[in-house]
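Q: Prediction below, plus the sequence it came from.
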Amino acid sequence: MVEQTNERPVFPFTSIVGQEEMKLALILNVIDPKIGGVMIMGDRGTGKSTTVRALVDLLPQIEVATNDQFNSDPYDTELMSDAVRDMVRENKEIPVSKIKIPMVDLPLGATEDRVCGTIDIEKALTEGVKAFEPGLLAKANRGILYVDEVNLLDDHLVDVLLDSAASGWNTVEREGISICHPARFILVGSGNPEEGELRPQLLDRFGMHAQIGTVREPDLRVKIVEQRALFDQNPHEFRAEYQKEQQALMQQIIDARNRLKDVKIDYDLRLKISEICSELNVDGLRGDMVTNRAAKALVSFEGRDEVTPRDIFTIITLCLRHRLRKDPLESIDSGFKVQEVFNKAFGYDEE
């Protein structure tokens, strides 16, 4: 990983103190993007944006079709724009470049046209060509789309983002003209619970939900402040100190992606996961599917090939806490409730 002196330095992921829940959820989504993204809820100033940017900086480069507006994969037709797919059909050589995995920030005031892209109707009618101006979803294809304060975003826009994230495609229709392009990205939303929660039906569409709080231990707070001061003083020197750890974690993620398809989860464990979801009255089957995927991603990340009950315990709260029905009279935290039902299902008195 050669330091790019002409780019703005990014805080190293491996130097971030605490917030293990958020870091784990992000890494597991990078290993298996089909988990469905992460919603990070926590206090202001807890490093949500810093951690997401640090993760993107850590990830390996990807191969794209040169000068393509959609970061098309030159080898996978499911991740190609129409123009690149036409080149494949015509047996033309596709020029290939390497780029950093894209990270797109969605501004709060973004319009639907800015997010989805626009069709130039006049050009389409006069010249007979589909003139499309790509939006943020096109730029985010094969990368990460980050929405800060997602709970303040218009519900309709959140719906559009979640639909694209789930299907992997973005369709723009106007005046009878339709354009479709790949939009496969990891959706990461963050927000402060004081500013309001997302509607339950939208919250449920995020694969995982990490809750983070302000670090309370004085010695850790001092360490975080010192780390930041050292980084601000000399970012390149600070990053150089963590170069070895960064490289090791990047390799671990690459290996985990390659190993994922070989990870097994026993039928009995899958049955237990579904028992827990049923006991918690989780609507639909997303909870079951995400828990299975996240457990396998964790096992792959740790270099093993078989899921154990301990793996399920590690990730099940992240996968289910936001899917529970809210009971205003319930005093127990949703995370503890998930763990309680897990212990009951697996016959553990305590964990």
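A: Cool, got the structure.
Q: C-alpha only now, for contacts and for neighbours.
A: Fine.
Q: For the closest residue to Asp262 other than its chain neighbours, give me its contacts.
A: Leaving out its chain neighbours, the residue that sits closest to Asp262 by C-alpha to C-alpha, 6 or more residues apart in numbering is Asp305, at 6.5 Å. With contacts taken as C-alpha atoms under 8 Å, 6 or more residues apart in numbering, Asp305 has the following neighbours: 259, 262-264, 299.
Q: Double-check that Glu173 belongs to a helix.
A: No - using DSSP: H, G, I helix; E, B strand; the rest coil, the secondary structure at Glu173 is strand, not a helix.
Q: and here's the other structure:
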Amino acid sequence: MPIPFPFSAIVGQDEMKRSLLMAAVDPSIGGVLVFGDRGTGKSTAIRGLAALLPKMRAVDCPYHCDPDASDDYLCDDCRAKKAKNGTLKSHQIPVPVVDLPLGATEDRVIGALDLERALTKGEKAFEPGLLARAHRGFLYIDEVNLLEDHLVDSLLDVAASGQNIVEREGLSIRHPARFVLVGSGNPEEGELRPQLQDRFGLSVEVKTPTDLAVRMQVVRLRDEFERDPEAFVAKWKNKDAKISRQIQKARKLLPEVEVPDRTLEETSKLCIRLGTDGLRGELTVIRAARALAALDGHQQVEIEHVKTVAVSALRHRLRRDPLDESSSTHRVERAIKEQFGE
């Protein structure tokens, strides 16, 4: 398995790194969409983050169910074992990070009949797909804007319900599939379907750095990593460990973080000013701001937290305005300045 580039060694791209950390602290934010130039560290950051995540307790089943979850979030086998024994045995496993390749078939993604068992034993058995493997972890889709429509439809159904339902080839299977959806791509190669774009909690734009010193540092660090990956990872081990501890502390603090009425009121005013559809934008801003406050070690969400996350949470939720040629990013930044001042 390739050694991932250390998350702490990634230079610049602060919005992307911050968004990924917030999604790791609170999966209910709804995932991260990273659009931008090729070679700007999108997949590097996602794989680097995965190496930082603390291990989780899981049942020894194809869906690595949470032993403490309610029956609604357990697979059929785990539900039956829990009803019989009262508890479920578990062990520690790494948080799964599953890649969904562009060429994946629908059977590979949602699961299908296990042909080997059907042919050798005459049994109808389900072979879990990538959605099952990603349960309680991250599902990463590179070039998400090029994903085939029938796979997009499957993802939308699962993202909405948290369950994967398979009705085909004589099978009727329902299993939990809750994951943080992370997508990356280049907008010049095609637009993302609005229905799927809306499912991402945060949207990040990354660009090739133009600062000479930053470019030189990126090249120098990448070259050093590729010449001796193990030594490079060891060099950054302490900084990565610090970020890992920060994530763990933030997860514990998150339930205690409060959102004052004034902060919620200002968030709603900002969304009204921007004309965002529905209330998903406000929910995402509040959840992201709460996760950021937890990462900062604060027990209360401040206006500064809202201002920091608002662009990422709202830029992909704006209606097109034929009278305003400004980018969505500029429109959100302008609304923030008008409402909160400099």
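A: Yep, it's here. The model shown is predicted, which means the values in this text are computed figures rather than measured ones.
Q: what's the TM-score here?
A: Their TM-score after superposition, calculated using TM-score structural alignment, normalised by the length of the second structure, is reported as 0.94; 339 aligned residues with a C-alpha RMSD of 2.0 Å.
Q: before we move on, the earlier item: tell me the one of the contacts of Asp305 of the first structure nearest Val147 of the first structure?
A: Proximity of those to Val147 of the first structure (C-alpha to C-alpha) peaks at Val299, which lies at 28.3 Å.
Q: looking at the alignment, what does Asp268 of the first structure pair up with in the second structure?
A: For Asp268 of the first structure, the aligned residue in the second structure is Arg262 (criterion: TM-score structural alignment).
Q: Then Val215 of the first structure?
A: With TM-score structural alignment defining the correspondence, Val215 of the first structure maps onto Pro209 in the second structure.
Q: and what of Arg259 of the first structure?
A: In the second structure, the residue matched to Arg259 of the first structure (TM-score structural alignment) is Leu253.
Q: Equivalent analysis for Leu137 of the first structure, please.
A: With TM-score structural alignment as the criterion, Leu137 of the first structure lines up with Leu131 in the second structure.
Q: count of neighbours near that match?
A: Leu131 of the second structure is flanked by 27 other residues according to other C-alpha atoms under 10 Å.
Q: give the contact list for it.
A: 109-111, 139, 164, 177.
Q: can you confirm it is in a helix?
A: Yes - secondary structure assignment (three-state DSSP) places Leu131 of the second structure inside a helix.
Q: since we're on the closest residue to Leu58 of the first structure other than its chain neighbours, how many residues are nearby?
A: Distances taken as C-alpha to C-alpha, 6+ apart put Met250 closest to Leu58 of the first structure, at 6.2 Å, once the chain neighbours are dropped. For Met250 of the first structure, the number of neighbouring residues by other C-alpha under 10 Å comes to 18.
Q: Met250 of the first structure: which element?
A: For Met250 of the first structure, the enclosing helix or strand under DSSP states H and E is helix 243-259.
Q: re earlier: per the alignment, the residue nearest to Leu58 of the first structure corresponds to what in the second structure?
A: In the second structure, the position corresponding to Met250 of the first structure is occupied by Ser244, as judged by TM-score structural alignment.
Q: Which SSE is immediately downstream of the helix holding Met250 of the first structure?
A: Tracing the chain past helix 243-259 of the first structure, the next element assigned as helix or strand by DSSP H and E is helix 267-279.
Q: Please pick out the residue of the first structure most distant from its centre.
A: Of all residues in the first structure, Thr126 has its C-alpha farthest from the mean position, at 41.0 Å, by C-alpha atoms, centre = their mean.
Q: is it true that it lies in a helix?
A: Yes - if the criterion is three-state DSSP, then Thr126 of the first structure is within a helix.
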